[in-house]
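K.L.:
Compute the structure for the input listed below.
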Amino acid sequence: MTKFRTKFQKALFSMFLISTIIVGGMAVPSIVKAAPIKIMPVGDSCTEGMGDPDMGSYRTELYNLYKNAGLDFDFVGSNQRGPSSLPDRDNEGHSGWTIPQVASNIDNWLNTQNPDVVFLWIGGNDIFQTGKINPTGLSNLIDQIFKNKPNVKIFVSDYYPNPDIVLPYNEAIPGVVQEKANAGKAVYFVKLSDMGYVKSTDTSSDGLHLNIAGYKKAAQVWYDSTISILRGSTNTPVPPTPTASKIVKGDVDGDGSVTSIDFGYIRKYLLGLISTFPSANGIKAADINDDGGVNSLDFAGVRLILLGK
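P.N.:
As a prediction, this is how the structure comes out:
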């Protein structure tokens, strides 16, 4: 019986070594891919895309800029507007909406879409409908977003300088943003008023909204104002920290989870390439079947753990 068990262990060990060789001669570490950064563009007709025949707004060009930069992102929202050439048309741009209207819906959007980042371009219609700027409403809306999603990043833009009635609002927005930033909030200003707007070439036929050329200029400002911050964002899951007294079977590197990295360490140990494991409890963690040693059965046991069996 002992002889048979030894032959079985050798055969089993050889089988797993062969499977390892097939994928390159060593166990391939598991790679935890960061989730795409979920970006929710929020605003009025400028975000939805009025003035652009395809209703792509700045989002069309910004999508291309982010992709060319290698950013892993996902536009989110309940509204889908844009050209067929735009793979991701999700947004929360709503033509004619004011800050109070956005505030009435933002909690539902946040809960449904769960964004990591919010692009906020709103307040123009408040001026058109009431004749007054609404920086207080903007401030309250930012607070409302952070109350719902404390870890979100918010980018707040002003408007290109058309019509002139938006200019006082443009002057007020940076102060609102700075107040939140001074309070430790992750809120940033996007100065679209510096996009190099030329009324004769960047305005649509309605005389108010941007055309495609204008939206491309706006997209460049959004990109320049956000890319370095977004590149520093990460959604990679953090493995749980194990307690000092608990030994996770198979977790020979002591990071609190069993991955193919642990599988690779056990393989190297059985081949005599290493004589110990990274964690203090590595030997005990590697002894899956608690028979007092680390052998091919433990090697097979870790593989079964990784396969969810």
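K.L.:
From here on, just use CA atoms for contacts and neighbour counts.
P.N.:
Fine.
K.L.:
Now do the helices in the stretch 101-250 of the chain.
P.N.:
For the stretch 101-250 of the chain, the helices defined by DSSP state H, counting those that start in this stretch cover 124-130, 135-148, 167-182, 199-202, 212-231.
K.L.:
Save the ones you listed as TSV, and put in mean neighbour count and distance to residue 11 too.
P.N.:
Formatted as TSV, these follow (neighbours: other C-alpha atoms under 10 Å; distance: least, C-alpha to C-alpha, whole Å):
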stretch	mean neighbour count	distance to residue 11
helix 124-130	17	73
helix 135-148	17	57
helix 167-182	16	63
helix 199-202	14	72
helix 212-231	19	48
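K.L.:
To residue 7, which of the ones you listed lies closest?
P.N.:
helix 212-231 (52.8 Å; C-alpha to C-alpha).
K.L.:
how far does the helix or strand following that closest one sit from the chain's center?
P.N.:
Remark: after helix 212-231, the chain's next helix or strand is helix 260-270, criterion DSSP states H and E. The chain centre lies 32 Å from the centre of helix 260-270; the measure is C-alpha atoms, centre = their mean, to the nearest Å.
K.L.:
for the next helix or strand along the chain from helix 260-270, the distance to its chain's centre please.
P.N.:
Sequence-wise, the next helix or strand downstream of helix 260-270 (DSSP H and E) is helix 282-286. Distance of helix 282-286 from the chain centroid (C-alpha atoms, centre = their mean) equals 35 Å.
K.L.:
Give me the packing partners of helix 282-286, helices and strands only.
P.N.:
Packed against helix 282-286 by the contact rule (3 or more C-alpha pairs under 8 Å, 6 or more residues apart in numbering; DSSP states H and E) you find no helix or strand.
K.L.:
before we go on, could you also do this sequence so I can check it against the first one:
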Amino acid sequence: MDAVLSRRAAVLGGVVAAAEVVSGRAVAGAAVGGESGGGVRVMPLGDSLTDGFTPYPGGYRVELWRLLTAGGRTVDFVGSQSNGPAELGDHDHEGHSGWRIDQLDAHVGTWLRQSEPRTVLLLIGTNDVNQNLDVAGAPDRLSGLIDRITGVAPRCDLFVATVPPEADRARQTRVVAYNAEVPRVVAAKGPRVHLVRMYEALTTADLADGTHPTREGYGKMAAVWYAALRSVPGSLTAYAGRARG
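P.N.:
Below you'll find the predicted structure:
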């Protein structure tokens, strides 16, 4: 009987944890056993576009992993979250569905200290646009988040992406306005912060639900990330010592 109850509790716990990831609640302190095959520690950081919440669990991380492996790169995805299909060799990430810039900012210091990434892939801002809460202030919030990341992990290479298009016309107007400010923000942050032009890689035909990409759309995103990483060779080279400065 105890064994049956234990199995039921484990299943229920998994369901609750999954629900919290989708809703954006209680994920910051989630303890997830990390996978590691060694190699360069890369943190995919953001919202559901990193999580791959819908319609394709794992999102761009699946194809990015394939590209890195095919290119002879040994990479360790890191983060407190974990999901994705079997073909994704490392399921760890820091994508939090429904989260805005300020919510990442509140927890990213802890995540960075726990995971010690060599490289961070940041894609955030879609929910600032969609939730329509002080959209005009989003670039300044992004600037503050970048400062937080570089303050905690000054030696890491940080790649900051513009957000993909939206099918809804009003949201798309806000996306364009937000993305127009991202290059200015990134340019002020020094040589270890790199702009990734994700917006131009997708069209609304690549969206499954008006916001989240199809599997093919996520593949296009992966190609952009891969090209960005290859353009900064050191970002795929592990530190000799610890990642923090």
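K.L.:
so which of the helices of the stretch 101-250 of the first structure comes closest to residue 104 of the first structure?
P.N.:
Residue 104 of the first structure lies closest to helix 135-148 among these, at 9.6 Å (C-alpha to C-alpha).
K.L.:
In the second structure, point out the residues matching that closest one.
P.N.:
Aligned by TM-score structural alignment, helix 135-148 of the first structure falls on residues 139-152 of the second structure.
K.L.:
Translate residue 178 of the first structure into the numbering of the second structure.
P.N.:
Using TM-score structural alignment, residue 178 of the first structure lines up with residue 187 in the second structure.
K.L.:
thinking again about what came up before, what's the average distance of the match of helix 135-148 of the first structure to the first structure?
P.N.:
Mean deviation of stretch 139-152 of the second structure relative to the first structure after superposition (mean C-alpha distance after the TM-score superposition for the first structure): 0.7 Å.
K.L.:
Which residues does that stretch contact?
P.N.:
Residues from elsewhere that reach stretch 139-152 of the second structure (C-alpha atoms under 8 Å, 6 or more residues apart in numbering): 101-102, 104-105, 108-109, 112-113, 125, 156, 158, 178, 181-182, 185-186, 189, 244-245.
K.L.:
how does it look with 6 Å?
P.N.:
Residues outside stretch 139-152 of the second structure that contact it (C-alpha atoms under 6 Å, 6 or more residues apart in numbering): 105, 185.
K.L.:
picking that back up, so the match of residue 178 of the first structure versus residue 193 of the second structure, what's the distance?
P.N.:
Shown here: residue 187 of the second structure relative to residue 193 of the second structure, a distance of 8 Å by C-alpha to C-alpha, to the nearest Å.
K.L.:
so where's the longest strand in the second structure?
P.N.:
If you go by DSSP state E, the second structure has its longest strand at strand 40-46.
K.L.:
now it: which residue numbers in the first structure?
P.N.:
Mapping strand 40-46 of the second structure onto the first structure (TM-score structural alignment) gives residues 37-43.
K.L.:
how close does the matching stretch sit to the second structure?
P.N.:
Averaged out, stretch 37-43 of the first structure is 0.5 Å away (mean C-alpha distance after the TM-score superposition for the first structure).
K.L.:
Pull the distance from that stretch to the chain's centre.
P.N.:
Computed by C-alpha atoms, centre = their mean, the chain-centroid distance of stretch 37-43 of the first structure equals 10 Å.
K.L.:
ok, now how distant is the spatially most central residue of the second structure from residue 5 of the second structure?
P.N.:
In the second structure, the centroid-proximal residue (C-alpha atoms, centre = their mean) is residue 45; its distance is 2.7 Å. Distance of residue 45 of the second structure to residue 5 of the second structure, given as C-alpha to C-alpha: 36 Å.
K.L.:
Could you do residue 80 of the second structure as well?
P.N.:
For residue 80 of the second structure, the distance to residue 5 of the second structure - C-alpha to C-alpha - is 27 Å.
K.L.:
For these two, indicate the residue with more neighbours.
P.N.:
More crowded of residue 80 of the second structure and residue 5, by other C-alpha atoms under 10 Å: residue 80, with 20 against 10.
K.L.:
That one corresponds to which position in the first structure?
P.N.:
Alignment note (TM-score structural alignment): residue 80 of the second structure maps to residue 78 of the first structure.
K.L.:
gap between that match and residue 121 of the first structure?
P.N.:
Applying C-alpha to C-alpha, the value for residue 78 of the first structure to residue 121 of the first structure is 17 Å.
K.L.:
wait, what's in contact with residue 190 of the first structure?
P.N.:
Applying C-alpha under 6 Å, 6+ apart, the residues near residue 190 of the first structure are 156-157, 225.
K.L.:
can you tell me which of these lies nearest to residue 22 of the first structure?
P.N.:
Proximity of those to residue 22 of the first structure (C-alpha to C-alpha) peaks at residue 225, which lies at 46.1 Å.
K.L.:
The closest one matches what in the second structure?
P.N.:
Using TM-score structural alignment, residue 225 of the first structure lines up with residue 228 in the second structure.
K.L.:
Could you check how many residues crowd around residue 115 of the second structure?
P.N.:
By other C-alpha under 10 Å, 19 other residues sit near residue 115 of the second structure.
K.L.:
Looking for the alignment partner of it in the first structure.
P.N.:
Aligned by TM-score structural alignment, residue 115 of the second structure pairs with residue 113 of the first structure.
K.L.:
how much space between that match and residue 180 of the first structure?
P.N.:
23 Å.
K.L.:
Ok, residue 190 of the first structure next?
P.N.:
According to C-alpha to C-alpha, residue 190 of the first structure and residue 180 of the first structure sit 14 Å apart.
K.L.:
Residue 90 of the first structure now?
P.N.:
Using C-alpha to C-alpha, residue 90 of the first structure is found at 27 Å from residue 180 of the first structure.
K.L.:
go on, residue 13 of the first structure?
P.N.:
Relative to residue 180 of the first structure, and taking C-alpha to C-alpha, residue 13 of the first structure is found at 60 Å.
K.L.:
what's the answer for residue 94 of the first structure, then?
P.N.:
25 Å.
K.L.:
relative orientation of the host helix or strand of residue 300 of the first structure and helix 260-270 in degrees?
P.N.:
Counting by DSSP H and E, the element that carries residue 300 of the first structure is helix 296-306. Relative orientation of helix 296-306 of the first structure and helix 260-270, computed by axes from the mean of the first three to the mean of the last three C-alpha atoms, to 10 degrees: 170 degrees.
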